[in-house]
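Asker: The following block contains a protein sequence and its predicted model.
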Amino acid sequence: MYAEINGLSMYYETHGTGRPLILLHGGLGSGEMFGPALAGFTEHHQVILPDLQGHGRTADIDRPLDVRLLADDIAALIDHLGLDHPDVVGYSLGGGVALQVAIRHPARMGRLVCASAGIRRDAVYPEILAQQGQVSAAAAEFMKQTPMYELYARVAPRPADFPRLLDKIGAAMAEDFDLTDEVRDLRVPAQLVAADADMCPPAHFVEVFELLGGGLQDGGWGGEGRPKGGHALAILPGLTHYDLFMSPLFAAVATDFLRRPA
């Protein structure tokens, strides 16, 4: 189905029943990338699976690929569908978008799960930043040999837009950012999820957890020492940035957090 929002014709699918959950894919992917892992989310939730601007079946429009604008799209989708404070779960680019929904539109959502998304550009390993610097339209021919392009070419309304998407993603990744202050002021319960071999070191995600009041003291027998906002941290073993989204562990820890009492 398509929702006409913010000048965008956003494709989305709905799977399962239960409390609504918006699940956001990574860069150069689409909702389809969650594959078999989707079943772990739909077991207890109605999952709304959008394709972000320029990704999957959602055609690009004339504006930058900015996580803040993408977050505004998700807030508009929440309103369009009449969802009652859905939880928002995102991975990589989708994790950054989910975090921005929590920063910009906290009254519209329930809980947040932000996976494999650092809050400072300088937290990313230098060799990965160098690789990101090579993402542009000039890399389109090389990228056409990858599964990401195969998916894009199969479902995109305008497959010829692929170089333009690479240019926009490259420009977005080149921008510096530091969300330390915004994370410290988060007003929704948040779970941080990362692979133990992610594109940022585990120490970065521990640092973010500390901004939320976590990891500063013993949790106590009754959890009285845990962060007051209900925040949590999960470092998933044996995974990387490139396979976390497919792991049943991701769905398991995310949905466990979402089902906990407030």
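Answerer: That came through, no problem. Residues are numbered from 1 along each chain as shown.
Asker: Please make it C-alpha for all contacts and neighbour counts, starting now.
Answerer: OK.
Asker: next structured bit after the longest helix belonging to the chain?
Answerer: As far as residue count goes, and with DSSP state H defining each element, the longest helix of the chain is helix 67-81. Scanning forward in sequence from helix 67-81, with DSSP states H and E defining helices and strands, the next element found is strand 87-91.
Asker: Put this next to the first one:
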Amino acid sequence: MPVKSLPLIALAMLLSLTIFAQNPVVKYGDNGLAGNYAPIKGFNMYYEIYGSGEPLLFIHGNGGSMKSFENQVAYFSKKHKVILADSRAQGKSTDTKDSLSYEMMADDFNALLDYLKLKQAYVVGWSDGGINGLLLAMRHPDKVKKLAATGANLWPDTTALHPFVYNDILQTDKQLLDSMKKSRKAPGVRNAYKVNHMLLVHPHIKPEQLHKITVPVLIIGGDHEAIPVQHTALIAEAIPNSYLWIIPASGHSTPVYQKDWFNALIDGFFTEPYVKIEGKARYY
């Protein structure tokens, strides 16, 4: 190899190292540089923060973690202070207590915002996170600037969950209960049962209770959702200042399989003022 070619090779190596340093592979949910714990009502809630700007809180679904939003962080952190958190008893937010409800988790997120000294935030919730977002807007209305909720339900039966989905959750519940009975010393199984069982006994939100939500809300669902379209529409209709977006050819995982639409539309919803479409405006 000619000696004069070595500087070019060295330069190429230096350039590639610089590019990697500027664009590292971020492990959301396991990033020591961005992560920390907040003491929240008897347990430590794990959270990570990315970017700067107006705060934006993401709330994940049942049995998941902040990793669920890996398709959203880079997009939204360009203009927002993105706050990811593992819900109580999920991810790194260990909670050994037996009780678990959506109301508890909504209050947890309120406490997290207080801990971070944030008066208000935009909120995106997926599945259980959508329920938590609705309850956060109901129980702590001053904390939510705008809410986007995808795949949320108001009660736990086959009118609010597709029968296949409900029966699948029920089957999982029985399997976890059997495993827990066989091995009482397995805390992981006990916790998994607690989290899954919540889907069969919570939430219990009446449509009229949603009337108290006054902030703009974007309700989202796939047209082949785990949540029937009729139920998703009922949620939107019960909220005074809401938009409804039903995504074609989509199931429950809208932030994953419809990520480009999902990100762009929510970004626009947060950026543009809410417009009440009434009267003759319905023709346009």
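Answerer: On my side now, so go ahead. Please read these numbers as outputs of a predicted model, since none were measured by experiment.
Asker: Mind telling me what Asp51 of the first structure corresponds to in the second structure?
Answerer: Across the two structures, Asp51 of the first structure finds its equivalent in Asp86 of the second structure, going by TM-score structural alignment.
Asker: So its match versus Ile59 of the second structure, what's the distance?
Answerer: With distances taken as C-alpha to C-alpha, to the nearest Å, Asp86 of the second structure is found 8 Å from Ile59 of the second structure.
Asker: More neighbours: the two, which one.
Answerer: For the pair Asp86 of the second structure and Ile59, the greater number of neighbours falls to Ile59 (30 against 26), based on other C-alpha atoms under 10 Å.
Asker: which residue in the first structure lines up with the more buried one?
Answerer: Alignment note (TM-score structural alignment): Ile59 of the second structure maps to Leu24 of the first structure.
Asker: which ones are touching its match?
Answerer: When contacts are counted by C-alpha atoms under 8 Å, 6 or more residues apart in numbering, Leu24 of the first structure touches 31, 49-52, 88-91, 94-95, 97-98.
Asker: secondary structure class for the nearest residue to His25 of the first structure once chain neighbours are set aside?
Answerer: Leaving aside its chain neighbours, His25 of the first structure sits nearest to Gly94 (5.0 Å; criterion: C-alpha to C-alpha, 6 or more residues apart in numbering). Here Gly94 of the first structure is recorded as helix under DSSP: H, G, I helix; E, B strand; the rest coil.
Asker: Gly94 of the first structure matches what in the second structure?
Answerer: Gly94 of the first structure maps onto Gly129 in the second structure when the alignment is built from TM-score structural alignment.
Asker: Run through the residues that contact Ile83 of the second structure.
Answerer: Ile83 of the second structure makes contacts with Tyr47, Glu48, Ile49, Tyr50, Pro55, Leu56, Leu57, Phe58, as judged by C-alpha under 8 Å, 6+ apart.
Asker: between these, which is closest to Leu8 of the second structure?
Answerer: Comparing the contacts of Ile83 of the second structure against Leu8 of the second structure with C-alpha to C-alpha places Tyr50 closest, at 35.4 Å.
Asker: ok, the match of Asp51 of the first structure - contacts?
Answerer: Contacts for Asp86 of the second structure were tallied using C-alpha under 8 Å, 6+ apart; they are Met45, Tyr46, Tyr47, Ile59, His60, Gly64, Ser65, Met66, Lys92, Ser93.
Asker: again, only using 7 Å
Answerer: Listed by C-alpha atoms under 7 Å, 6 or more residues apart in numbering, the contact partners of Asp86 of the second structure are Met45, Tyr46, Tyr47, Ser65, Met66, Lys92, Ser93.
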